[in-house]
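S.K.: generate coordinates for the sequence data below:
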Amino acid sequence: MPLLYEPGFEALYDDLAREVLSGTSLTTAQPGSITRAICSALAKVTDRAYSHFNVGMAKAFVERSSGKFLDMWGIVLGTPRQEPRPARATAESQICKFFVETGTFGDINGAANISVTKGTILSTKPNEGGTRFTVAITTILPSSSSTTYIPVISEGSGTRNNLAARSLIYHNFTNYLDNEGRIQA
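M.R.: Modelled structure (predicted):
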């Protein structure tokens, strides 16, 4: 996608050879001639420069575009804007984790695994407030572990669900035993 004049190597070579032959005493641009070698080298370098300029221009315009202007670039480049969708994180991506600061999950649950059920709400503010994510699939927190990553999905769509590290610090999950054997519910 040319942003600047970009005729390509052949057109550049033809223009250079025509200018040299019409403006100098040189009379041929046949293969093996000095005229052809010089025009060919200049055409290659110029063609490469146009390509670099075009990439730089595209990057500059896209980086500073927003709204309908960014949408226009998406159409020009064949990559239209995606519709907002919920944010997702898999356990394998190691983005969202349950952990205990000391000991293991078994230490807070009578030596048993803890099951965090699908739909458990994680949020950025107390009492399920702020930005909310839900646990995507039921996940087991092994009794011998102190950290387990879990899959989550945001309840909303779009950029308002982008979060900083350590933001999802509240949850409505309490179905486990405490250190004294009392069920937390």
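
S.K.: CA atoms for contacts and neighbours, from now on please.
M.R.: Will do.

S.K.: any chance you could map the helices in this structure?
M.R.: With DSSP state H as the criterion, the chain has helices at 9-23, 34-63, 67-77.

S.K.: got the ones you listed as CSV, with mean neighbour count and distance to Arg132 columns?
M.R.: Written out in CSV, the entries for the helices of the chain read as follows (neighbours: other C-alpha atoms under 10 Å; distance: least, C-alpha to C-alpha, whole Å):
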stretch, mean neighbour count, distance to Arg132
helix 9-23, 16, 55
helix 34-63, 16, 30
helix 67-77, 13, 26
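
S.K.: structure for this one too, so we can compare:
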Amino acid sequence: MPERAKVAVLISGSGTNMAALLYASRAADCPYEIVLVASNNPEAGGLRLAEAEGVPTFALPHKGMARLDHDMAMDAAIRASGAQFVALAGYMRILTPEFVGGWQGRMVNIHPSLLPKYKGLHTHDRAIEAGDSHGGCTVHLVTAELDDGPILGQTPVAIVPGDTADSLAARVLIAEHQLYSRCLARLVSRP
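M.R.: Okay, here's the model as predicted:
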């Protein structure tokens, strides 16, 4: 088995997508490993899970810091971990072009809509209000423009009668947990 690609995951909350990536990485044939879980929120539940699973963590609150200074401190921690790729998993920060530029083609995000539809927040409410037949999720490369980079994969999720944003979000999350690890594995395996 060739050496596995090293990935840092950035989270702000419970870290369910981080957990999905981490547990997928435990498969013998997975081409990546998680070498760092970092957060702008020291209280993020995902940090506790990463620690319990033996994955190094880094937390730096962004309050009172200039955005670029915070991004550069996060970048330094990521680079110190040896990571070659960055996966955003519910990281609720708009990243500076300087940070994004440093990881061009090597930073991915998962977004809970079928991009280019519904960039930003409240994606499930917007899909239901529009009368769409499906919501879903998208894994994409990160560019300086929000939720806009090249798409690596998508999973449509049917909207059923009576769906609320919460009920749809719960099903989309299942799809996210399946899609993200597959797209990340493909990305790190590219020649």
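
S.K.: and the TM-score between them?
M.R.: Once the chains are laid over each other, their TM-score by TM-score structural alignment, normalised by the length of structure 1 reads 0.22; 66 aligned residues with a C-alpha RMSD of 5.2 Å.

S.K.: hmm, back to that, figure out which of the helices of structure 1 is closest to Thr148 of structure 1.
M.R.: With distances scored as C-alpha to C-alpha, the stretch of the helices of structure 1 nearest to Thr148 of structure 1 is helix 34-63 (37.2 Å).

S.K.: the closest one to helix 9-23, inter-axis angle?
M.R.: 130 degrees (axes from the mean of the first three to the mean of the last three C-alpha atoms, to 10 degrees).

S.K.: helices of structure 2, start to end?
M.R.: Listed in chain order, the helices of structure 2 (DSSP H) span residues 16-25, 45-52, 67-80, 97-102, 123-129, 165-189.

S.K.: same for the third one, what does it pack against?
M.R.: In terms of contacts (3 or more C-alpha pairs under 8 Å, 6 or more residues apart in numbering; DSSP states H and E), helix 67-80 of structure 2 is packed against strand 32-39, helix 97-102.

S.K.: and the first one, by the same measure?
M.R.: Secondary structure elements in contact with helix 16-25 of structure 2, counted by 3+ C-alpha pairs under 8 Å, 6+ apart, are strand 32-39, helix 45-52, helix 165-189.

S.K.: how close does the closest residue to Ala5 of structure 2 other than its chain neighbours sit to Ile11 of structure 2?
M.R.: Leaving out its chain neighbours, the residue that sits closest to Ala5 of structure 2 by C-alpha to C-alpha, 6 or more residues apart in numbering is Tyr32, at 4.4 Å. From Tyr32 of structure 2 over to Ile11 of structure 2 the distance is 18 Å, taken as C-alpha to C-alpha, to the nearest Å.

S.K.: which of the helices and strands packed on helix 67-80 of structure 2 is buried the deepest?
M.R.: Across the helices and strands packed on helix 67-80 of structure 2, the average number of neighbours (mean count of other C-alpha atoms under 10 Å) peaks for strand 32-39, which reaches a mean of 25.

S.K.: that one vs helix 16-25, what angle?
M.R.: Strand 32-39 of structure 2 runs at 160 degrees relative to helix 16-25, counting by the same axes, to 10 degrees.
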